[in-house]
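Student: next come a sequence and a model predicted from it.
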Amino acid sequence: MNISFEGKRILVTGAGQGIGKELVLRLSKYKAEVFALSKTKKNLDSLVAADPKIHPICVDLRDWDATRKAVENILPIDLLVNNAGVACLTPFLDATPEEFDLTFDVNVKAVLNVSQVIAKNMIERKSGGNIVNISSQAGQAALKDHAVYCASKGALNMLFKTMALELGPYNIRVNAVGPTVVMTEMGKLGWSDPQKAQDMISKIPLGRFAEVDEVVDAVVYLLSDRSSMITGVSLLVDGGFVV
């Protein structure tokens, strides 16, 4: 599939490592002008060292006003990927208010904030646009010790579907990609135990976890014009787990 994002300005949140980092590098390779947002400067420095064409933005997504200002400063944006996410893996009975607030601030509230700024500008410009959100199989299936994380991804799924409904008349598409476990640093947090990992893999028909590139491929497809009639969809990259 020959895809080019030449002439497109793309913002990726949570771009410092994992899926976000690889996505930024891929989009730059496909000739996009890429803005990489992360709260960790050393990760951004590493990213720019790998590809000097990337524009780094260092801001904490939990800071509503600072985030809004940072995003407003790089407008216009044609394509947005809300990739940033956190996972606090605690049994339901032990989950804390702090874990809940952190998880929902990053996984849900920040998506609302960043998307509002960019979508309003798209509407003002009458340009149309495209937003892709990184969700999870955890937004559609309960996972042990993932009560708060599952709840946040479930909330994200309904948020992006409502966005698709309301922004569609402005020719703004909104979709999500829902991976199974990917062995990034966040993935290792919950699944580095071999027994626990094997229990999960046994429930995946394809018999393995996802590779980072497989998730990036799905995001690139949804960002591209090859998916021009697709909106409001959560594309699972889960090897059949939810089946």
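Tutor: Now that the structure is in, tell me what you want to look at. Numbers count the residues shown, from 1 in each chain.
Student: from here on, contacts and neighbour counts on C-alpha atoms
Tutor: OK.
Student: so which elements touch the longest strand along the chain?
Tutor: Of all the segments of type strand in the chain, defined by DSSP state E, the longest one is strand 172-179. Contacts defined by 3 or more C-alpha pairs under 8 Å, 6 or more residues apart in numbering; DSSP states H and E place strand 172-179 against strand 129-134, helix 147-167, helix 212-223, strand 234-237.
Student: check it against this one:
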Amino acid sequence: MTSDFEGRTAIVTGAGKGIGRATATLLAKRGARVVAIARTRADLDSLAAETGARVIAVDLADSATARAAMEQAGPAEFLVNCAGINVLESVLDMTEEGYEAVMGINLRAALICAQAFARARIAAGGGGAIVNVTSIAGHRGFPEHLCYAASKAGLEGASRVMARELGPHGIRVNCVAPTITMTELAAAAWSDPAKSEPMMVRHPSGRFAEVDHVATAIAALLSEDSAMVSGAVLPVDGGFLAV
């Protein structure tokens, strides 16, 4: 059976590490031509060697640079907005620098990439799919995740608007909201057992997620198996939000 991704192009931001890298690798295995966008050249070079992905090294925090990267990426059928950072700050300790850094990558860059992708898809006649990677932090209040939570909840709200406005053009837009996923970013926030163990026991599955769990959920939402799914948020959380 022909894969939904065979011979089609997928742009993946944040592809150098973590969920983004796992997603780029999975889509390439399933036949997609992957365009991988990330900040660190070494990460991209190793990804290209492993998967054959075309790579673009860029810091998406700069709006003009983000737009240029999407133009360089060229036409594609799929977009996965996976680039994300976290600055651990409480309500009382929040800084403008932390706010700008988190919101600039997690929200503004995702909206710019989605806008550029949608404009290109509409010019090409429509169709395609976007998956935005959010977080259960947008649904529950975790200490020191003030700006991170705001960015992820904001991206989910924006995704519903995208689904409404882009649906008539045949473009589907969905989100995956992972629980704590074993990435370098998560390790910085959850390395302390005193913090991670109380969180672990709140998962009916009894574990945190691995990057491949999230990547396969993203692929499912991009595929034609999800042809009537748009404007949805799919938790990849081992049941955390259900209890």
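Tutor: Great, that's in hand. Since we're looking at a predicted model, the values are computed, not measured.
Student: ok so, going back, between the helices and strands packed on strand 172-179 of structure 1, which one is nearest to residue 206 of structure 1?
Tutor: Closest to residue 206 of structure 1 of those is strand 234-237 (C-alpha to C-alpha; 11.0 Å).
Student: can you list contacts of the closest one?
Tutor: 135-137, 157, 175-180, 210, 214-215, 218 (C-alpha atoms under 8 Å, 6 or more residues apart in numbering).
Student: and if we set it to 10 Å?
Tutor: When contacts are defined by C-alpha atoms under 10 Å, 6 or more residues apart in numbering, strand 234-237 of structure 1 is touched by residues 132-137, 139-140, 157, 160-161, 174-182, 209-211, 214-215, 217-219, 222, 242.
Student: just the buried ones from those?
Tutor: Buried residues within those, counting neighbours by 16 or more other C-alpha atoms under 10 Å: 132-137, 139-140, 157, 160-161, 174-182, 209-211, 215, 218-219, 222.
Student: OK, contacts around the spatially most central residue of structure 2?
Tutor: The centroid of structure 2 falls nearest to residue 82 when counting by C-alpha atoms, centre = their mean (2.4 Å). Contact analysis of residue 82 of structure 2 by C-alpha under 10 Å, 6+ apart lists 12-15, 17-21, 23, 37-38, 105-106, 110, 131-134.
Student: sorry, back to before: how much does the helix or strand following the longest strand of structure 1 stray from structure 2?
Tutor: Per DSSP states H and E, the first helix or strand lying C-terminal to strand 172-179 of structure 1 is helix 185-191. Comparing helix 185-191 of structure 1 with its match in structure 2 after superposition yields a mean distance of 0.5 Å (mean C-alpha distance after the TM-score superposition for structure 1).
Student: look at the residue lying closest to residue 171 of structure 1 once chain neighbours are set aside and say how many residues are nearby.
Tutor: Among residues not flanking residue 171 of structure 1 along the chain, residue 128 sits closest, at 4.6 Å (C-alpha to C-alpha, 6 or more residues apart in numbering). A count of nearby residues for residue 128 of structure 1, using other C-alpha atoms under 10 Å, gives 19.
Student: one more: residue 75 of structure 2?
Tutor: Neighbour tally, residue 75 of structure 2, other C-alpha under 10 Å: 18.
Student: go on, residue 113 of structure 1?
Tutor: As a burial measure, residue 113 of structure 1 scores 17 neighbours (other C-alpha under 10 Å).
Student: so where is the helix or strand where it lies in structure 2?
Tutor: In the assignment (DSSP H and E), residue 113 of structure 1 maps to helix 110-125. Alignment of helix 110-125 of structure 1 against structure 2: residues 109-124, by TM-score structural alignment.
Student: buried residues in that stretch, which are they?
Tutor: Judged by neighbour count (16+ other C-alpha under 10 Å), stretch 109-124 of structure 2 contains these buried residues: 109-114, 116-118, 120-121.
Student: what's the mean deviation for the helix holding residue 113 of structure 1 versus structure 2?
Tutor: Compared with structure 2 after fitting, helix 110-125 of structure 1 deviates on average by 0.8 Å (mean C-alpha distance after the TM-score superposition for structure 1).
Student: could you quantify the relative orientation of that helix and helix 147-167 as an angle?
Tutor: With axes from the mean of the first three to the mean of the last three C-alpha atoms, to 10 degrees applied, the angle from helix 110-125 of structure 1 to helix 147-167 works out at 10 degrees.
Student: which part of structure 2 lines up with stretch 225-232 of structure 1?
Tutor: The aligned range for stretch 225-232 of structure 1 is 224-231, by TM-score structural alignment.
Student: ends of the matching stretch, what's the gap?
Tutor: End-to-end distance for stretch 224-231 of structure 2: 15 Å, by C-alpha to C-alpha, to the nearest Å.
Student: which other residues reach that stretch?
Tutor: For stretch 224-231 of structure 2, using C-alpha under 10 Å, 6+ apart, the contacting residues are 3-5, 128-131, 156-164, 166-167, 170-175, 219-222.
Student: 6 Å instead, please
Tutor: Contacts to stretch 224-231 of structure 2, defined as C-alpha atoms under 6 Å, 6 or more residues apart in numbering, come from residues 160, 163, 172-174.
Student: same deal with stretch 90-106 of structure 2?
Tutor: Residues from elsewhere that reach stretch 90-106 of structure 2 (C-alpha under 6 Å, 6+ apart): 61, 84-87, 144, 147, 151.
Student: among the residues you listed, which two are most distant?
Tutor: 61 and 144 (21.4 Å).
Student: neighbour-wise, which of these two wins?
Tutor: residue 61 (21 against 18).
Student: for the more buried one, give me its contacts.
Tutor: Counting by C-alpha under 6 Å, 6+ apart, residue 61 of structure 2 touches 104-105.
Student: same check, this time on residue 109 of structure 2
Tutor: residue 60.
Student: try 7 Å
Tutor: Neighbouring residues of residue 109 of structure 2 by C-alpha atoms under 7 Å, 6 or more residues apart in numbering: 60-61, 63, 66.
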